[in-house]
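# Output the structure for:
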Amino acid sequence: MPIVNHRRPSRRSYALWAASRVLLKPVLTLWPMTKTGMSGLYLVDRAAAVGPKPRGVVRESLTLGGRRAELITPSGPSGRDADTAVLYLHGGAFVVCGLGTHRSVAARFARAVALPVFSLEYRQLPAAGVGTSVADAVAAYVELVTARGFRRVVVAGDSAGGFLAAKVVEQAAALGLPRPAALVGFSPLLDIDLAAHPDRSSRSDAYLPKSTMRRLAPHLDSGPIPLVGARAIRDVAATAFPPTVMITAENEMLEPDVIELVESLDEDGVRAEAHSYAWQVHAFPMLVAHHPETLHAIEVTATFVADAIREGKTADDRPDQRAG
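Below is the predicted model:
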C-alpha cells in the first residue's frame, strides 16, 4: 500500500496539537496579508537564526543559483557519496521563514541521509510571487547538476517548499535536465489554488487556516517572473517523477492532495509512498526537532531516499545506461 498510517501518537503530540490550535491558528487567521503585514514577517527568520545551532553538522554560507544559500554537511569522517546532494526548499506560504527557521530540519535530514544539504533562500512575497520562487529553485537545481557536477540531487521541501520541490521535478523534465534522485515532501502544498476549492477545509487542521490562504491567493501570481507549467502538481506527467515520499499530519488540509498524488503515481508505476501521522500538526518535522514523530518521519524518509539512490546507481551501472 502506498499510504502508511501511523495511528499511535506519542503523549506529547496531543499537547502540541492543542497548543497549535489555541495559540497559532488564531494568529495566522488574523494576521494581515497586506504588503506591510507580509513585509514584517522577515523578523521570524531573523529571530530563529540567533537560536541554538544544530550539532553534528558543518555549515557554510554560499550563493546558489544567484541566491543566498547554506550548505549543511554532516561532520566527522564519512564515506559519503560525493556525486549526490540534497536541495532543500523551506516552507512558509511563500511569505515567511528562511534559512534560520529551517536550519534544524535541514541539519537533521543531512545527518540522516549522510549527504550535503543545500538550503536555499529563494525570493518570496511581498517582493516576488510564486513564479519567481520557482525560478530560483530551478536555478539552484541547474547549478547543482551542471556547474557543481552532482550526478544525483534529491529535492525536498516542506509546505510551500514542497510545491517548489515538485516544480523542480516538472521543470527538470521540461528542460531536459537529469531527473532528481528522489522527491521528498513534508506536508507539501501541491496546488496553489487550494483556497478556491470548496471541497477543501481547514476545520480539522491544527493551525493552517484556509481563510488566510484565501487572502494570500491574490498575491501569489505577482511578478517579476510568471509561473509556468502546472499550478496543481497532480497535472504533472508521472514520467517526470522520481521515487517520491511524503509526510503528512492526519486530516490536515493539504493531506487529500498528497494522497491523491501518491496513489496516482503508484498506479502509474512510480515508486511512491505517503506516511500519515495521527494527532500531528502541519509540517511537524520542521516545527519540533526532538518530537518522536519527527524523528520517525526523518528516519523513514532517509531510508526511502537511501533506497532510491541505491536503485539509481544500479540503473546507472547497467550496460544499456552506460551506452546511452
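
# Every contact and neighbour count from this point should use C-alpha atoms.
Will do.

# now the helices: where do they sit in the stretch 201-324 of the chain?
In the stretch 201-324 of the chain, the segments counted as helices under DSSP state H, counting those that start in this stretch are 210-216, 255-267, 284-287, 292-316, 319-323.

# Now for the residue nearest the centre of the chain: which residues touch it?
By Cα atoms, centre = their mean, the chain has its centre lying nearest to residue 157, at 1.2 Å. Residue 157 makes contact with 88-91, 163-165, 184-186, 188 under the criterion Cα atoms under 8 Å, 6 or more residues apart in numbering.

# Double-check that it belongs to a helix.
No: per DSSP: H, G, I helix; E, B strand; the rest coil, residue 157 lies outside any helix segment and is strand.

# Name the nearest residue to it, sequence neighbours excluded.
Setting aside the residues directly before and after it, residue 157 is nearest to residue 89 in space (Cα to Cα, 6 or more residues apart in numbering), at 4.6 Å.

# structure for this one too, so we can compare:
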Amino acid sequence: MISFKSRLAVITGAGSGIGRALALALAKEGASLALADINEESVAAVAKEAEAAGAPAARHWTLDVVDENAWRRFADEVEQELGMADLLFNNAGIARMGRFEHTESQAFQKVVDVNFWGVVYGTRAFLPQLKLRQGVFINISSLFGLIGVPGNTHYCASKFAVRGFNESIRQEFAEFGVHVASVHPGGVHTNIANSAEFDEGEEDREALLKRSNEKFLVMPPEKAASIILSGVRKRKHRILVGNDAKLLSFVQRLLPASYPKIMKRFLGGEEGPQLDPGPVQARMESPSLRSRFFSWTIRKNFKGKFADTSKPWDSDKIRAAVEKASRSKSMPNVVCEDINLDGEEGKAGVKGQWQRPASGSNSHTILYLHGGGYVFCSVRTHANMTRAWAEQADAQLFSVDYRLAPENPYPAALEDALAAYEYLLDQGIDANSIVVAGDSAGGGLSTALLLKIKERGLAMPAGALLLSPWVDLAGTGASLEANTDSCAFFTGDMIRRAAEHYVADDDEKNPFISPLYGDLEGLPPIRIYVGNTEVLEDDSLRLFDKAREHGVDAELRVWNDQPHVWPVFYPFFPEAKLTVAEMAEFSQRVTSLDEGVNVSSDKGSEA
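Now for the predicted structure:
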C-alpha cells in the first residue's frame, strides 16, 4: 500500500476538475504539491486551497504541456524548490467533438498534442526523479481510451495512445521499481466538456453539451479523485473510474463486434437512451461490507495458505481445511437423504445427497455438481446454497459427490456425473424437468456433461446454470494473470496446479475436460454467473460468447468485486441471498416452458 503523507505529488491540469480534486484530497493526506495548469489564475487559487487543506507545501506553475522544453524547466524547478517528485499525475487534457470528415488536420493534431504528447513529455521530464524515488506515474486516459465512439475520433485516438503508452512503459519501468497506473474515467462532471471545441457542420454546441452532461457526465470530480487515489494506494495498473467505465469496458471485451450499438444506447444516440445489451446483465454496485469481509477472510485463510505452488499440494490437508471452514446451517424445511449406489459392471456408481423441501412438493429436479478444482469440496461444503435453492425453487436437488483428483483424474468425475444423470432418468424423472448446475470445476463438469449427453443421444435437460465455470483447463484466459491479485480465492498458478491433477496424461483441450473447445450447438438454455475480479472471469465470458455463436440461448450475469462462486456463502451476505433467489427463478422458469421457447431475460442490463 502506498502512503501519500510527506510525498511530493506533481499534478497537471490542476486548475479545475479532477486535477483540483486530486490536489485537495492529497493535501488532506499530508502530501506536498507541485501544481501546473495553462490557466495561471485557476491553478494559483487551487494552490491556496491546498495549503489551507493541510498541504505542507503547495506551489503552482503555468505550463503548456505541448511544450517539451517547458516540461524540462518545470521538472528542474520542482526539484529545486520542493525536492524530487514521488508521483506524477499526467491529468491535463482537452476535448473536441465532431466527425472525422469535418475535422481539420490542425485541430486533430491539437487534441493529440495535448492529450498524448503532453503525457509523453511529462513522463520523460520526470522519469529521472521517479526512478530515484521509485515513484508512480498516474497517466489519465479515459473510458474513450477503451472504446471507440463516433464523433470523438481525435479524442479517442489520443486516449487510446495514452493507454498503449502506459501498458508499454509499465513493463519497461518495472525494472526500476517505478509503478505505472493507467486511469480510465467514465462520465465525470468537469470543465473539459464545457470547454470542448466543436468542428464545423456539427450540432448546436449548447444542445450537445446539455445532452452530454445530463446523460453521461454525472460523477463529481471529488468522487473520481477518491477512486483514483484508492487505486494508486493499491498499486493497481488499470483504474476504472465509475460504473459506466466498468460496465462498458466489460461489454467491449465481451461483445467487440456489437458494442458500438450498445454505446449509442448508453450515450443517448438515435437508438434510444437505455442500455440494453440483451442477454448480458451487469451488477456494478459496490460490494456489501459482509461480502468484503468474506473476501478478506478467504484471501487470508485460503489463498494465503495454498498460493505457493512451488511445493506439492497436500490434498488431504486442503480438503480438511475447506470442510472445517464450511458451516452448514440446519434447514428444517429441507429433508436430506444420502445415496450411495454401486454401479453395474463397467459403469460408475452414484453417490450424493437428495435435498427436498419438507412440503413434499417438487416442481422440478436440479442435478448439482460442486466445485473445488476437481481436488476438494463435497456435498457438505455447498449445502447451505444447494438446500436454499431447493427450498426457494420448490425443487428436489441431487448433489453429487463425485470422485476427486489426483487420486481419480479424468474421466472419473465425468463418469460419475453421467451416472448421476442417468440415475435421475432411471427414476422416471422427465429430462424436461431437470436443470444441470455446478460451480467452478463443477460448472465446467456440468458443461462437459451436456456435451456427453449430446454424444450419447440422451434427452437434454431443460437448462443449465453455471457459477463461475472453469471450462478451459489449458489456461489460456487473460484473467488468469490479470485478476490474480484481485481474486480472493485463487491465483493463476493455483488454477494451473489443479488442472494438472485432473488432466493427468490426457489432452487439456479435450472438450470433455475443457468444454470451451467443444461443439456447443444443441445445448439447452444456459445462465452463467461470474465476478469481474475472478481469475476465471474470461472462462465465463468466452463460454457465453461461444454459446451464443453456436445458437445456444445463453445469459450472462456479471457482478462487481464478488468472491469466486459467491452464492455458496448463502446466507451470510446479501449478494449471495439475491443470487440464490435468481437461481430459483431460473430453474423454475426453464422447466415450466414448452420446448423451443426462448428464455433469455428481457429486462436488459442493470448497472
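
# coming back round to it: among the contacts of residue 157 of structure 1, which one lies nearest to residue 38 of structure 1?
Nearest to residue 38 of structure 1 among the contacts of residue 157 of structure 1: residue 91, at 14.8 Å, using Cα to Cα.

# That closest one pairs with which position in structure 2?
The equivalent of residue 91 of structure 1 in structure 2 is residue 371 (alignment by TM-score structural alignment).

# quick one: residue 183 of structure 1 and residue 155 touch, right?
Yes: between residue 183 of structure 1 and residue 155 there is a contact at 5.2 Å, judged by Cα atoms under 8 Å.

# shared neighbours of these two, anything?
165-166, 169.

# shouldn't residue 431 of structure 2 be in contact with residue 463?
No: the pair residue 431 of structure 2 and residue 463 does not pass the contact test of Cα under 8 Å, sitting 9.6 Å apart.

# Looking at the two, which is more packed in?
residue 463 (27 against 20; other Cα atoms under 10 Å).

# Now do the contacts for the equivalent of the more buried one over in structure 1.
Alignment note: residue 463 of structure 2 maps to residue 182 in structure 1; criterion TM-score structural alignment. When contacts are counted by Cα under 8 Å, 6+ apart, residue 182 of structure 1 touches 153-155, 242-245, 305, 308-309.

# What about the equivalent of residue 192 of structure 1 over in structure 2, how many residues nearby?
Under the alignment (TM-score structural alignment), residue 192 of structure 1 pairs with residue 473 of structure 2. Residue 473 of structure 2 has 27 neighbouring residues, counting by other Cα under 10 Å.

# Same check on residue 254 of structure 2?
18.

# Tell me the spacing between it and residue 529 of structure 2.
Separation of residue 254 of structure 2 from residue 529 of structure 2 (Cα to Cα, to the nearest Å) stands at 14 Å.

# and if you look at residue 375 of structure 2?
Per Cα to Cα, residue 375 of structure 2 is found 22 Å from residue 529 of structure 2.

# how about the strands in the stretch 151-300 of structure 1?
152-158, 182-186, 244-249, 272-277 (DSSP state E, counting those that start in this stretch).

# The last one against structure 2, how far on average?
Here strand 272-277 of structure 1, set against structure 2 after superposition, deviates by a mean of 1.2 Å using mean Cα distance after the TM-score superposition for structure 1.

# swap in the third one?
With mean Cα distance after the TM-score superposition for structure 1, strand 244-249 of structure 1 departs from structure 2 by a mean of 1.0 Å once superposed.

# Which stretch of structure 2 lines up against that strand?
So strand 244-249 of structure 1 sits over residues 526-531 in structure 2, by TM-score structural alignment.

# sorry, back to before: more crowded one of residue 375 and residue 529 of structure 2?
For residue 375 of structure 2 and residue 529, the more surrounded residue by other Cα under 10 Å is residue 529, and the numbers stand at 27 against 23.
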